[in-house]
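Colleague: no letters, just coordinates:
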């Protein structure tokens, strides 16, 4: 078996290309959401900003329409966090990552549940959700009353993590807050599929590769993928990467030259590009990572030449975008950042607002 070498810059260019961040993809929302294997959605506005960076001709109404039609759905997925994925991908992806979601549940709620009969709680929730969509508060109140538990919120979270629910619109839509209603996924998008960890690895490589099995595990929250990856020898090729890492990629996938230009892009908070690998140095140094990923937060970032080189915020109260470079930028880079910001403000329907670029720390 022939093994080639690959460096960080080449890894970065490959991932950027697959994420539509070297060149925006044409077409509809659903194929792009599928190609990038979902969008982080802890913050409801973030997927709109993520698609603005990746999709040519994007209009915020396109994603809102996809959510209304349930061709794209919002749910708890990778690492037990909220994502938007296509309905087709949800059918196999949620069953595949369910073990990781249940591990998150056990670590956070086992003690809080005490001696509660979890199966009885889930059965009761199934009966309630069969009648109508419910909020977390609805479940908390109904289950707390029925079971007389000291921590009714833990009962509601049991349903959130153990049952495969999707959020109902307008949850997950641009500038729409308020209560989040959920229903069982099979009532909304039809029958779900079986878990498919091999497909998980394939799709991660198509969206974020080349990668190590540890990268796929860090992104998905699953464990034990090394053995599965090792069994895919007939469809992958291997690379020797930085620090002796062994990376795999699907055979035949394009990997751009390391010197291919990478345009400036503005990415939202928690963007999947920054969370898809255990070793994130292909898109940000460890020093930059310490400034971008603080506690459980992941800042909105500016990509310059394919790596994180700035942080930005949407200053809603004052209006506009505020950018903080992580180093001093040339006039050409500043002009590209201003153009990207103006495009984003136009898409959001706020072209009257300004983008301001501060000085690096």
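Modeller: Looks like it arrived, so ask away. Quick caveat, the model's predicted, so the values are computed rather than measured. Numbering: from 1, shown residues only.

Colleague: for the rest of this, base every contact and every neighbour count on C-alpha atoms.
Modeller: OK.

Colleague: what strand or helix carries residue 89?
Modeller: According to DSSP states H and E, residue 89 maps onto helix 87-113.

Colleague: what's the first helix or strand after that helix?
Modeller: Note on helix 87-113: by DSSP H and E, the next helix or strand toward the C-terminus is helix 118-131.

Colleague: show me what that next one is packed up against.
Modeller: Here helix 118-131 touches helix 136-147, helix 152-162, going by 3 or more CA pairs under 8 Å, 6 or more residues apart in numbering; DSSP states H and E.

Colleague: now do 7 Å
Modeller: The helices and strands touching helix 118-131, judged by 3 or more CA pairs under 7 Å, 6 or more residues apart in numbering; DSSP states H and E, are helix 152-162.

Colleague: now the angle from the helix it packs on to helix 118-131?
Modeller: 80 degrees (axes from the mean of the first three to the mean of the last three CA atoms, to 10 degrees).

Colleague: can you pull the buried residues of the helix or strand just after helix 152-162?
Modeller: Toward the C-terminal end, the helix or strand that comes next after helix 152-162 (DSSP H and E) is strand 165-167. For strand 165-167, burial by neighbour count (16 or more other CA atoms under 10 Å) applies to 165, 166, 167.

Colleague: where do the helices sit along the stretch 201-350 of the chain?
Modeller: Taking DSSP state H, counting those that start in this stretch to define them, one finds helices in the stretch 201-350 of the chain at 213-220, 225-230, 286-292, 331-347.

Colleague: included below, for side-by-side comparison, is a second structure:
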């Protein structure tokens, strides 16, 4: 069985995430290929797409959101993702049980004894007038019908688990600050989410596995589970065995992949790329070692934005007082620092937030 080095896995990830070479794909097509972008921080997907798409401009994503081609909704791992409308409708029912379980586990004490079916019915009745509501407004009207648990817990259960919701624009539009207004996906997109099929077959799970491998593979079953939050995909993986190829990584883990998916040479040059907070190129794996060193794993869940140098997380970045600040996590060679500075300048021009300086901060050290 072929063993793939960490560097080979890194280059495969970069290629499939459009981080090795930017793509000319339309926004909707790119979001679909990436299986969505994590988007609980509303402005972060703009940087994620800028780093992946040729000549990306913010109005392209704005039009996709207002045109209902892409939508903000709770999905994988119970986090807000930016996904295509088609994927939101196709995948939501497959995630329902996980979403419900995670909310009930988080608010175990507050939600003890409630009947999720009754709460869901009350929520749908409130939203039947097709009027967008904040979570607070929805909970208030539901509790007018039936007193319930604390508002925060009830609100999370309703909007993140029981009633498939879209977060409507202007939330998520370029440089726009707007609160969350919810509307059922079925109302916003014009049809109900696809129901789960009866029987043992799991075509939705199989599609998720294929789509995940196309954007993240080669990967282990544990990686698929970490990305999706779903524990029930082994049967889907098993059903696809005959159409997948198998590798091992340097630790002996079995990795699955699509036969014709790109696996570039480990020696393929990788350009500097700036990633937004919570980017799935890092978070989309159980074993994130192909992209980030173990010593820095905490950065990936702390909301820090990462800079890839030679395909790996080598710095963090932020904007502050008209400066784009880059903080290296290791000494940078002169050529690396120059490349980071050049791409930082490009990003500053894209962000257009009166940024007039790129600044390297400690512990930046240049060698060579």
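Modeller: Sure, I can see it. Since the structure is predicted, the reported quantities are computational estimates derived from the model, not experimental observations.

Colleague: if we can go back for a sec, comparing the helices of the stretch 201-350 of structure 1, which comes out most buried?
Modeller: Neighbour counts (mean count of other CA atoms under 10 Å) averaged over each of those peak at helix 213-220, with a mean of 22.

Colleague: which stretch of structure 2 lines up against it?
Modeller: With TM-score structural alignment applied, helix 213-220 of structure 1 matches the range 221-228 in structure 2.

Colleague: so how much does that stretch differ from structure 1 once superposed?
Modeller: With mean CA distance after the TM-score superposition for structure 1, stretch 221-228 of structure 2 departs from structure 1 by a mean of 0.4 Å once superposed.

Colleague: roughly how far is that stretch from the heart of the chain?
Modeller: From the chain centre to the centre of stretch 221-228 of structure 2 is a distance of 13 Å (CA atoms, centre = their mean, to the nearest Å).

Colleague: residues in contact with it: which ones?
Modeller: The contact list for stretch 221-228 of structure 2, computed with CA atoms under 7 Å, 6 or more residues apart in numbering, reads 76, 77, 231, 284, 285, 286, 287.

Colleague: am I right that the second one sits in a strand?
Modeller: No: under DSSP: H, G, I helix; E, B strand; the rest coil, residue 77 of structure 2 sits outside any strand and is assigned helix.

Colleague: aligned partner of it in structure 1?
Modeller: In structure 1, residue 77 of structure 2 lines up with residue 79, judged by TM-score structural alignment.

Colleague: now do residue 16 of structure 2
Modeller: For residue 16 of structure 2, the aligned position in structure 1 is occupied by residue 18, per TM-score structural alignment.

Colleague: verify the stated contact: the match of residue 77 of structure 2 with residue 100.
Modeller: Yes: using CA atoms under 7 Å, residue 79 of structure 1 is in contact with residue 100, at 6.4 Å.

Colleague: can you check which residues contact both of the two?
Modeller: Contacts common to residue 79 of structure 1 and residue 100, judged by CA under 7 Å, 6+ apart, are residue 221.

Colleague: look through structure 2 and tell me its longest strand.
Modeller: In structure 2, assigned by DSSP state E, the strand with the most residues is strand 312-320.

Colleague: quick check: angle from it to helix 334-351?
Modeller: Counting by the same axes, to 10 degrees, strand 312-320 of structure 2 points 40 degrees away from the direction of helix 334-351.

Colleague: returning to that earlier point: please tell me how far the residue nearest to the match of residue 16 of structure 2 when sequence neighbours are not counted sits from residue 250 of structure 1.
Modeller: Nearest residue to residue 18 of structure 1, sequence neighbours excluded (CA to CA, 6 or more residues apart in numbering): residue 207, at 5.3 Å. To residue 250 of structure 1, residue 207 of structure 1 is 11 Å away according to CA to CA, to the nearest Å.

Colleague: show me what contacts the residue nearest the centre of structure 1?
Modeller: Centroid-nearest residue in structure 1: residue 40, 2.8 Å away (criterion: CA atoms, centre = their mean). Residue 40 of structure 1 is in contact with 46, 47, 82, 83, 84, 270, 271, 272, counting by CA under 7 Å, 6+ apart.

Colleague: do residue 345 of structure 2 as well
Modeller: Neighbour list for residue 345 of structure 2: residue 358 [criterion: CA under 7 Å, 6+ apart].

Colleague: one more time with 10 Å
Modeller: Counting by CA atoms under 10 Å, 6 or more residues apart in numbering, residue 345 of structure 2 makes contact with 324, 339, 351, 355, 356, 357, 358.

Colleague: quick one: contacts for the closest residue to residue 257 of structure 2 other than its chain neighbours?
Modeller: Leaving aside its sequence neighbours, residue 257 of structure 2 sits nearest to residue 218 (CA to CA, 6+ apart; 4.7 Å). Residues near residue 218 of structure 2 by CA under 10 Å, 6+ apart: 4, 8-10, 12-13, 212, 245-249, 254-259, 261-263.

Colleague: which of those residues fall in strands?
Modeller: If you go by DSSP E, these have 4, 245, 246, 247, 248, 249, 254, 255, 256, 257 in strands.

Colleague: just the closest of those residues to residue 59 of structure 2, please.
Modeller: Proximity of these to residue 59 of structure 2 (CA to CA) peaks at residue 257, which lies at 34.7 Å.

Colleague: aligned to the closest one, what sits in structure 1?
Modeller: So, by TM-score structural alignment, residue 257 of structure 2 is matched to residue 249.

Colleague: isn't that match right up against residue 234?
Modeller: No: contact criterion CA atoms under 10 Å: residue 249 of structure 1 and residue 234 do not qualify, at 11.4 Å.

Colleague: more neighbours, those two?
Modeller: The neighbour count for residue 249 of structure 1 versus residue 234, taken as other CA atoms under 10 Å, is higher for residue 249 (23 against 9).

Colleague: and residue 57 of structure 1, what element?
Modeller: Going by DSSP H and E, residue 57 of structure 1 is not in any helix or strand.

Colleague: list the contacts of it.
Modeller: By CA under 10 Å, 6+ apart, the residues touching residue 57 of structure 1 are 24, 25, 26, 27, 28, 347.

Colleague: neighbours of the first one, how many?
Modeller: Other residues near residue 24 of structure 1 number 18, with proximity taken as other CA under 10 Å.

Colleague: what's the distance between it and residue 264 of structure 1?
Modeller: Applying CA to CA, the value for residue 24 of structure 1 to residue 264 of structure 1 is 12 Å.

Colleague: shared neighbours of these two, anything?
Modeller: Shared contacts of residue 24 of structure 1 and residue 264 (CA under 10 Å, 6+ apart): residue 53.

Colleague: before we move on, the earlier item: now, which of the contacts of residue 345 of structure 2 lie within strands?
Modeller: Among the contacts of residue 345 of structure 2, the members found in strands (DSSP E) are 324, 357, 358.
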